[in-house]
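here is a sequence together with a model predicted from it:
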Amino acid sequence: MVTIKDVAREAGVSVATVSRALNDNGYVGVDTRKKVMAAIEKLNYSPNEVARSLYKRKSRLIGLLLPDITNPFFPQLARGVEDELSRAGFRLLLGNSDENVEKEMEYIQTFVQNNVTGIISATNHLDDQIYNELKLPLVLLDRISEDYPAVYSDGREGGRLAARTLIEKGAKRITLMKGPAHVRPAQDRFQGAIEELSHADIDFSVLSTTSYSFEEALGWAKELFEQFPDTDGVIASNDIVGIAIIHEALKIGKQIPEDVQIIGYDDIPQSGLSYPTLSTIRQPAYDMGRQAAQLLIKLIKKEQHIECKIQMPVELVERNTTRKK
């Protein structure tokens, strides 16, 4: 690994001179600066961003905290954040909390210790003291709060759209999978679906779930058909659960979509690869990530008249787990 000492040796100057040239701190002659830059280019030297930020008290680092990077939805958010930050000259530090509040707090402390200049978080623990004490710009992503800037999709409309679609396609005994109670977007989707189902001339049931994890999805799917064997329409809590329901339905001999129709939520890449392919409600995950990064940059720059609550639209993606009209 090339160090600042290697650059100094190559340029024939002191380490202090290289440091002044990199940080624009103090006088460095034109010819000397050219030597330093030529040495940096020749050796392909990359300054330690954390060390530079500590020295200059000005960072180009952003912390991103996600709840579960094994869920394909969240890497799409992260990619949108990273692409936008990179375009603006920032670098990303990523934390994965696993929905564990202690782990989340440790990552927040790590971000602060590494002198990040702002944080983007998909947290469910805003009531923790550490957030109240943050002296950094904070943007919520895929989460909603009255107290912080946020970028999120229209979950309530997403729930209504899923329910409306199954009703219009002839489902009469619908099971609504209620997402984790501690996740605000999940409850928004649930409330939207309930609003639509309550006004329709159909039977519907609710199955509560406590996570979106791969590990538990097959268990939810099995429980669904054990409790509601005659269900002919399912609004899954997300695409992971929706794909698990496809597997379980086929396993017990149900035809899709003839016997049971299924709608997921998120439109992760795997929803188009399942068999049959999963109809779903699409959240614009990549664009949400980009919007969150843009909003954070505006806050860092202290721009005026910033729109601090950005709600993104959702849309139905029809595939093969719903009937054609």
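Received the coordinates, thanks.

switch to C-alpha atoms for all contacts and neighbour counts from now on
OK.

buried residues in stretch 7-21?
Neighbour counts using 16 or more other Cα atoms under 10 Å place 7, 8, 10, 11, 13, 15, 17, 18, 19, 21 of stretch 7-21 among the buried residues.

quick one: residue 84 and residue 292 touch, right?
No. Residue 84 is beyond contact range of residue 292, at 9.0 Å (criterion: Cα atoms under 8 Å).

ok, second structure coming up, stack it against the first:
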Amino acid sequence: MSGTTPARAATIVDVARAAGVSRQTVTRAVHDMAGISPATRARVLAAARDLNYHPSRFGRGLVKPAARTLGLLVGDLTNPYYAELASTVLRLAADRGWNVVMAEPGSADGLAGGADAVVAFTGLPLDPPSPAAPNLPVVEIDPPRTRPGHGRVEFERDRATGEAVRHLLERGARRPVVLDREGSTSRGRAFVAAFRAQGVEPVVAGRESGWEDLRRHAPDAVVAFNDLDGFRLLRDLARAGVAVPGEVRVVGVDGLGVGEYVTPRLSTLAIDLAEVARSALDLVAELSERRVEDPVRVVAHRFLAREST
């Protein structure tokens, strides 16, 4: 019936409670490991059957390291933002002895049969997991919407957004433009709200707007949708002979490392991708053992003021 809540899948804790044993004993029984008696094994397996318990493949990997394979779904790798995060996940996963298989967005079902867990960072809603892998641990990074049972690493931008807006206003900006996707996004709405809180009404323009599109607004500050769009805008302004930051100040979002090497260096809302990756991998391990009640971690952006403002 529409609107009903699906029954919660049985966990290792449920089986341990029903069989009167520890979680470690359940792990040994369901994976046919040594160290328990035949009678205990039979009791645990009977409880698992009664509860329709399906052990997590990643949970088995935590006991047998050679079996651990992490599926990594990443957005457009031509965008350095996704590439930097993927590289960080690969490095930190290797430190933990985990193998990593990468796939494109929309490929979660393809990973379900060969991966023990999935981390997704695509900027898109994740397809439902395959019914063949009901206990597959899934962690989404900055997801556009939440899915029950999935872990999430959420980004907190409000504080850094407020700092960036105050920084621009302190330097004389009064005609800001915020570049955003059609229909607006959370980051765009956050910048608009922060400007309004300071008594300034920004213009909202399409993400792809170039300087020729923007000059009619006579902006003295532009917040780009991300760093790549900020780099493009800096190029357009240089070609048009517009001084940055003298005439127009520019802020990006993402904190790409390459921002250190453009001229002028781009001010941006940056995030610690190592902390993001570490939080995602920690959640994968916790979800695999069913030992997390609130599978959410929050990583905050910080404002980096550079020469573009």
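Great, that's in hand. Given the structure is predicted, the values throughout are model-derived calculations rather than measurements.

just the closest of the buried residues of stretch 7-21 of structure 1 to residue 147 of structure 1, please.
residue 19 (40.8 Å; Cα to Cα).

can you name every helix or strand that the helix or strand where that closest one lies contacts?
Taking DSSP states H and E as the criterion, residue 19 of structure 1 maps to helix 15-23. On a contact count with 3 or more Cα pairs under 8 Å, 6 or more residues apart in numbering; DSSP states H and E, helix 15-23 of structure 1 meets helix 4-11, helix 30-43.

would JSON lines of those helices with distance to residue 62 of structure 1 be doable?
Below are these laid out as JSON lines (distance: least, Cα to Cα, whole Å):
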{"stretch": "helix 4-11", "distance to residue 62 of structure 1": "24"}
{"stretch": "helix 30-43", "distance to residue 62 of structure 1": "25"}
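
ok, which stretches of structure 1 are strands?
With DSSP state E applied, structure 1 shows strands at 61-66, 91-96, 118-121, 138-141, 150-153, 173-178, 203-208, 233-235, 261-266, 279-282, 309-312, 315-317, listed in chain order.

how much does the fourth one stray from structure 2?
Once the two models are superposed, strand 138-141 of structure 1 sits on average 0.6 Å from its counterpart in structure 2 (mean Cα distance after the TM-score superposition for structure 1).

for that strand, packing partners?
Counting by 3+ Cα pairs under 8 Å, 6+ apart, strand 138-141 of structure 1 packs on strand 118-121, strand 150-153, helix 285-300.

right, and the ones you listed - which one's nearest residue 277 of structure 1?
Set against residue 277 of structure 1 and scored by Cα to Cα, those come closest in helix 285-300, at 19.5 Å.

show me which of residue 84 and residue 292 of structure 1 is the more surrounded one.
Per other Cα atoms under 10 Å, whichever of residue 84 of structure 1 and residue 292 has more neighbours is residue 292, with 29 against 20.

that one pairs with which position in structure 2?
Using TM-score structural alignment as the criterion, the counterpart of residue 292 of structure 1 in structure 2 is residue 280.

repeat for residue 243 of structure 1
Superposed on structure 2 with TM-score structural alignment, residue 243 of structure 1 falls opposite residue 231.

report how many residues lie close to that match.
Neighbour count of residue 231 of structure 2, defined by other Cα under 10 Å: 22.

likewise for residue 132 of structure 2?
Neighbourhood size, residue 132 of structure 2 [other Cα under 10 Å]: 10.
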